[in-house]
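Asks: quick one: sequence plus predicted model below, questions after.
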Amino acid sequence: MKSLLVFGGNGFLGRRICQVAVEHGYQVTSLSRSGRPPPLSASWEKEWISEVKWQQCDIFNAQSYGQHLKGASNVVHSIGILFEDSGYKKRIRGKSLFTAPDLLKWGANPLKNDPKFTYDMMNKQSALNLAKDFAKPENSNEEARRTFTYISADRGFPLIPKGYIQSKREAEMGLMRLEESIRPIIMRPGFMYDENFDSAEHRDVRSHVKSFVETLNCGNQLLLRGKIPFVNELIRPTVSTQQVGRAIIKNIEDPSFEGVCTLEQILKT
């Protein structure tokens, strides 16, 4: 049976990767710090959530997840941070829009929270350490080249420190150096939203931001015809977590695909 290990499988994107994989017939195991399934957003989610094995691990402790890598065919790294302050994740799960002062507060010193909660550790080192462990010969299943999918980013955003995108690009380069042992798949989504929360009844913070960004993008195409490079760099299309999940499965199942999957490619899935 097709199998998939998703590190960070109970997160915002990770849960949809797990869901899409289950719907495509994969045996899915989610590994996360809590080991718990995500909260239900609707009663129908019980069906796919019950199909996933929810396991606990410490991404910085190989002994906590090593047994799961043995014989594994496909691994997804869906762990990362947008700001070096754990408080932002709680705020963005809310229902009301945040303000610019809130965003600025999210740049707080990570040492006040967790010394590992930095761009270098969370976005880069956690992925490279995991990939190197996965690439070890003793973990091989002697089948077709195993896949390692990394959730990177299309580019940086205003108000977000450049260390965010820098850590992503450094991780990408490190993963490509392992291509003789694993097939690296690097996903570069833009701003993500969940289709389940994109209705008038269930709108969350991300849905509000998505509407704002899409309005800007529409104005750029209609009024400026997308002819100003600087504006095109700042204003990019949004993408749903479900689309990203489908693109990941498509790339895993295409043995000829490796390397970067751009936002434009994801949107075509």
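Replies: Here it is on my side, so go on. Numbering: from 1, shown residues only.

Asks: from here on, just use CA atoms for contacts and neighbour counts.
Replies: Noted.

Asks: just the buried residues of whichever strand or helix holds Lys89, please?
Replies: Per DSSP states H and E: Lys89 is located in helix 87-92. Neighbour-count burial for helix 87-92, counted by 16 or more other Cα atoms under 10 Å, picks out Tyr88, Arg91.

Asks: following it, which helix or strand shows up next?
Replies: Next along the chain after helix 87-92, taking DSSP H and E as the criterion, comes helix 100-105.

Asks: what about the longest helix in the chain?
Replies: As assigned by DSSP state H, the longest helix anywhere in the chain is helix 205-223.

Asks: below is an additional structure, to be compared with the one above:
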Amino acid sequence: MSRLIHSRSSLSRIYSLAASRNGRFLSTVSNNVDEPFKVEEAETVNVPPPTEKLLVLGGNGFVGSNICKEALDRGLSVASLSRSGRSSIQESWANSVIWHQGNLLSAGSWEEALSGVTAVISCVGGFGSNSYMYKINGTANINAIRAAAEQDIKKFVYISAADFGLANYLLKGYYEGKRAAETELLTRFPYGGVILRPGFIYGTRRVGSMKLPLGVIGSPLEMILKHAKSLSQVPLVGPLFIPPVNVTSVAKVAVRGATDPVFPPGIIDVYGIQRYSQQKSA
């Protein structure tokens, strides 16, 4: 019995010694804390998130306005540059956009809009004569791409267009301009240039005071044709099977391409737009 008591006494001393080395003084009899634990709270430092400013070229148009709204919803600072300046959209989010007026074809009328910008998304494009279409879709965007590169802006997203076979020939200036702008972008922004090539973009378009719900046609077609990718590869008629895409999807992927540091550069076709729009941003 005396040996057992002695062993217990030895163990008690060992536990007390180990506890004291850890800075804690515990009673081996009642397990009461002789000295309370002292926990010092770390000082909380509020570090503001990095400010990202997005410039949307053509931000008052159908696609551009949706991109502005998407970017604002993600907490970005948003500016828009267009020939008409402020949008006529009477919605609360439009009041949060910094509206600039300028013409990309006129040097000196718009470059100040790039001040403080971290990324650019261009929705600039248009139709008309071949020479006009080349200038609007090609030259105007090339001017913007070069100016952004000179300002050392890291990301540039360009809303281009899918190939539609015969339409490429009928709208020669349109597609030649688009492809020239794409070439310039991939040259100037090899690591931060993103090109989206949607086909028909549907959503609610504003024409004056009217709203055209193009989703009534576009949404069912997208559901049908997005599972028929192989048909789009058929010669001559294949491009007719390229599925439409929702303007919301285009806006989500455009903003993600402009802000997500791991978003891959290069050309994203309509199927890629559909895929990326379903993924969560980093």
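Replies: Sure, I can see it. Everything numeric in this text was worked out from a predicted model, so none of it was measured.

Asks: TM-score for these two?
Replies: Here the superposed chains carry a TM-score of 0.71, computed using TM-score structural alignment, normalised by the length of structure 1; 219 aligned residues with a Cα RMSD of 3.0 Å.

Asks: Arg3 of structure 2 and Val245 of structure 2, how far apart?
Replies: As judged by Cα to Cα, to the nearest Å, Arg3 of structure 2 and Val245 of structure 2 stand 85 Å apart.

Asks: and the longest helix of structure 1, what does it pack onto?
Replies: Helices and strands touching helix 205-223 of structure 1, by 3 or more Cα pairs under 8 Å, 6 or more residues apart in numbering; DSSP states H and E, are strand 192-193.

Asks: how far apart are the strand it packs on and its match in structure 2?
Replies: In the superposition against structure 2, strand 192-193 of structure 1 averages 0.8 Å from its aligned positions (mean Cα distance after the TM-score superposition for structure 1).

Asks: residue contacts, the residue nearest to Pro38 of structure 1 when sequence neighbours are not counted?
Replies: Sequence neighbours aside, Asn10 is the residue nearest to Pro38 of structure 1 in space, at 5.0 Å (criterion: Cα to Cα, 6 or more residues apart in numbering). Applying Cα atoms under 8 Å, 6 or more residues apart in numbering to Asn10 of structure 1 gives the contacts Ser30, Ser32, Arg36, Pro37, Pro38.

Asks: what about the counterpart of the fourth one in structure 2, how many neighbours?
Replies: Right, Pro37 of structure 1. Matched across to structure 2, Pro37 of structure 1 falls on Ser87, judged by TM-score structural alignment. Ser87 of structure 2 has 18 neighbours, counted by other Cα atoms under 10 Å.

Asks: again, but for the one 4 residues further on
Replies: Burial of Glu91 of structure 2, expressed as a neighbour count using other Cα under 10 Å, amounts to 8.

Asks: do Tyr119 of structure 1 as well
Replies: 23.

Asks: hey, where'd the helices end up in the stretch 101-250 of structure 1?
Replies: In the stretch 101-250 of structure 1, the helices defined using DSSP state H, counting those that start in this stretch lie at 126-135, 163-176, 205-223, 229-234, 241-252.

Asks: ok, back up a step: pretty sure the match of Pro37 of structure 1 contacts Ala94?
Replies: Yes. Counting by Cα atoms under 8 Å, Ala94 is a contact partner of Ser87 of structure 2 at 7.5 Å.

Asks: list the contacts of Arg179 of structure 2.
Replies: Arg179 of structure 2 neighbours (Cα under 8 Å, 6+ apart): Gly138.

Asks: again with the one 3 residues further on
Replies: Taking Cα under 8 Å, 6+ apart as the contact definition, Glu182 of structure 2 lies against Tyr158, Ser160, Ile195.

Asks: just to revisit the earlier point, now the contacts of Asn10 of structure 1 in CSV, with secondary structure?
Replies: Below are those laid out as CSV (DSSP: H, G, I helix; E, B strand; the rest coil):
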residue, secondary structure
Ser30, strand
Ser32, strand
Arg36, coil
Pro37, coil
Pro38, coil
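
Asks: and those residues, which are buried?
Replies: Buried among the contacts of Asn10 of structure 1 by 16+ other Cα under 10 Å: Ser30, Ser32, Pro37.

Asks: could you look up the SS state of the residue lying closest to the last one once chain neighbours are set aside?
Replies: Closest residue to Pro37 of structure 1 apart from its sequence neighbours, by Cα to Cα, 6+ apart: Asn10 at 5.6 Å. Judged by three-state DSSP, the three-state class of Asn10 of structure 1 is coil.
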